[in-house]
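Asks: sequence-free structure coming up:
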């Protein structure tokens, strides 16, 4: 199954919207024609899914799956080559006491650290993801954003995590957001594109739904909640809305799009709540790190502690697990 969108987003958008020319008015009419989100119903369903219990055997499987879905992340101004190499080493060997522990899906860094991460990871199969487009604010010219993306791809990034222009979105300039995503996708080449919507700034679930559909329409391979730099970040109700969007997008177009909640997911218990929600809302097809990721670092620590407890019957001390998670994740 292809994991990239090999179509012209503008041509597809014209077809789906039934227009000869893509305009902001056409996008506005289409996006505001989407069904509204029942806030009370959404939050009640998320709360119900969050209380589901799973069997011990399923828990062991879920913990390994969650580890394999992590984008192990460091996005600090104080990042150094040594810190990135250390994070890469952690991704390659998450638990030196148990070499059967799955590896995270990717290491996520700023663009100037891509070459260092790429060299450190080698042929281990762990991807390198780079944030781009003036992360986290998104406040830069389009030329700068596209250059940011191109530089990261040329340095070897397998995946690009871009941020949308939230100001343009909230002002109703959907065409500007669409074009920026579509042009960034083109600049990605073979790299997969994750579109960060910064849902904490979008305020309403209706806006989250509209931003999700706009991001997919413009060619995003993933929709992502947050930069991890503001609060609230990844919440279960917001992720539920996004999962409904990718499910319905597949029903409309036949294409799968991934989902990545990021920021604030720190415990195994929380991760399992998200996995249950993925299964119940989008479907089992998304229970794979090709289509679902966690943007996190501290989450890995707790997953490994829980994994060790299931293997030995006792918790290891926190001192036995690396604590290299940056703030915000």
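Replies: Looks like it arrived, so ask away. Note that this is a predicted model, so its numbers are computed, not measured.
Asks: Could you use CA atoms for every contact and neighbour count after this?
Replies: Noted.
Asks: tally of neighbours for residue 79?
Replies: Neighbourhood size, residue 79 [other Cα atoms under 10 Å]: 14.
Asks: what's the single longest helix in the chain?
Replies: As assigned by DSSP state H, the longest helix anywhere in the chain is helix 236-253.
Asks: what packs against it?
Replies: On a contact count with 3 or more Cα pairs under 8 Å, 6 or more residues apart in numbering; DSSP states H and E, helix 236-253 meets helix 39-49, helix 205-217, strand 258-260.
Asks: Go again with 7 Å.
Replies: Contacts defined by 3 or more Cα pairs under 7 Å, 6 or more residues apart in numbering; DSSP states H and E place helix 236-253 against helix 39-49, helix 205-217.
Asks: Identify the residues contacting stretch 130-150?
Replies: Residues from elsewhere that reach stretch 130-150 (Cα atoms under 7 Å, 6 or more residues apart in numbering): 108-111, 114, 152, 157, 159-165, 184, 187-188, 227.
Asks: this is the comparison structure:
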């Protein structure tokens, strides 16, 4: 489905402000209730493997080097060098200048390279610079682009500007998938999260993503619940399915499994695949590997057993 056509910014505002309000207390209670569910051993083993396959293994630091990116790619393809049964991750996410290194390192693995773009993490740059950043990443081989919305424009009510920027970046992506980062920690309310989710989807997002991971709070269960409700309702309304990616603050196997339960119970099992749900993280992979080995051997290996990210 192509980007939706809107007659005017006024139409977009009317639509977004016509969305049902979010019951914040209810959303928090539902997320907490789902997070409290216990997972039995057999189901836990399957959930761990599913979570590993959904990880976007990420390094987004100013001190990133080609060597660090190559090491991360090796881990993405073979998370546990001693156990070939461990699934590979969904993608490796890097800055645009490291895309070529990652693409070369991952050749033949089937693992995609995602690149943050559009003046990540602030989004404070002219549109021309954001589009150039996007095109450079795609030209280097990125299969996915993670863009940030202009939160200042969104919070000022300039929805039209945000919409048109997403449309333009989507066009610059060509065949690459577009993940739109809402930076929900700066949106303040769940009503804003719902509106931003629908705005991004109507502008052509393939995924909606919670956070850059650079501010706190990053991903939370109530925020992700609202986003999952949005993609579910959007598919019902339009027939187009959009993915969800919580990112930042997901560090343990317990955290990851809570998100999988949330997906299953809110959007439904159609989203329980790396094609439609991702976990933006790096440290969580080590904990998933440790818990996986403990289930298989009964022995807790400890963090030193696996490479640090």
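Replies: Received it, and whenever you're ready, just let me know what you need. Given the structure is predicted, the values throughout are model-derived calculations rather than measurements.
Asks: Tell me which of the helices and strands packed on helix 236-253 of the first structure lies nearest to residue 267 of the first structure.
Replies: Closest to residue 267 of the first structure of those, according to Cα to Cα: helix 39-49, at 16.3 Å.
Asks: all helices for the second structure, in order.
Replies: Counting by DSSP H, the second structure has helices at residues 9-17, 24-35, 41-53, 66-77, 99-105, 127-139, 151-155, 159-173, 190-202, 221-238, 253-266, 283-297.
Asks: deepest of these, which one?
Replies: Of the helices of the second structure, the one with the most neighbours on average (mean count of other Cα atoms under 10 Å) is helix 190-202, at a mean of 23.
Asks: With distance to residue 305 of the second structure added, can I get the helices of the second structure in a markdown table?
Replies: Conversion of those to a markdown table gives the following (distance: least, Cα to Cα, whole Å):
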| stretch | distance to residue 305 of the second structure |
| --- | --- |
| helix 9-17 | 49 |
| helix 24-35 | 29 |
| helix 41-53 | 17 |
| helix 66-77 | 13 |
| helix 99-105 | 23 |
| helix 127-139 | 34 |
| helix 151-155 | 41 |
| helix 159-173 | 39 |
| helix 190-202 | 39 |
| helix 221-238 | 30 |
| helix 253-266 | 16 |
| helix 283-297 | 8 |
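Asks: residue in the first structure matching residue 132 of the second structure?
Replies: Residue 132 of the second structure maps onto residue 147 in the first structure, with residues paired by TM-score structural alignment.
Asks: residues in contact with residue 199 of the first structure?
Replies: Counting by Cα under 7 Å, 6+ apart, residue 199 of the first structure touches 208, 225, 226, 233.
Asks: now do 6 Å
Replies: Listed by Cα atoms under 6 Å, 6 or more residues apart in numbering, the contact set of residue 199 of the first structure reads residue 225.
Asks: ok, now residue 287 of the second structure?
Replies: The neighbours of residue 287 of the second structure, taking Cα under 6 Å, 6+ apart as the test, are 252, 253.
Asks: That one matches what in the first structure?
Replies: In the first structure, the residue paired with residue 287 of the second structure according to TM-score structural alignment is residue 302.
Asks: Distance-wise, check its match relative to residue 239 of the first structure.
Replies: Residue 302 of the first structure sits at a distance of 21 Å from residue 239 of the first structure (criterion: Cα to Cα, to the nearest Å).
Asks: ok, now residue 108 of the first structure?
Replies: Look at residue 108 of the first structure and residue 239 of the first structure: by Cα to Cα, they are 20 Å apart.
Asks: what does residue 56 of the first structure give?
Replies: Counting by Cα to Cα - residue 56 of the first structure and residue 239 of the first structure are separated by 25 Å.
Asks: Next up, the contacts around residue 224 of the second structure.
Replies: Applying Cα under 6 Å, 6+ apart, we find residue 224 of the second structure in contact with no residue.
Asks: so what corresponds to it in the first structure?
Replies: Residue 224 of the second structure maps onto residue 239 in the first structure, with residues paired by TM-score structural alignment.
Asks: so stretch 43-63 of the first structure corresponds to what in the second structure?
Replies: Counting by TM-score structural alignment, stretch 43-63 of the first structure sits on residues 28-48 of the second structure.
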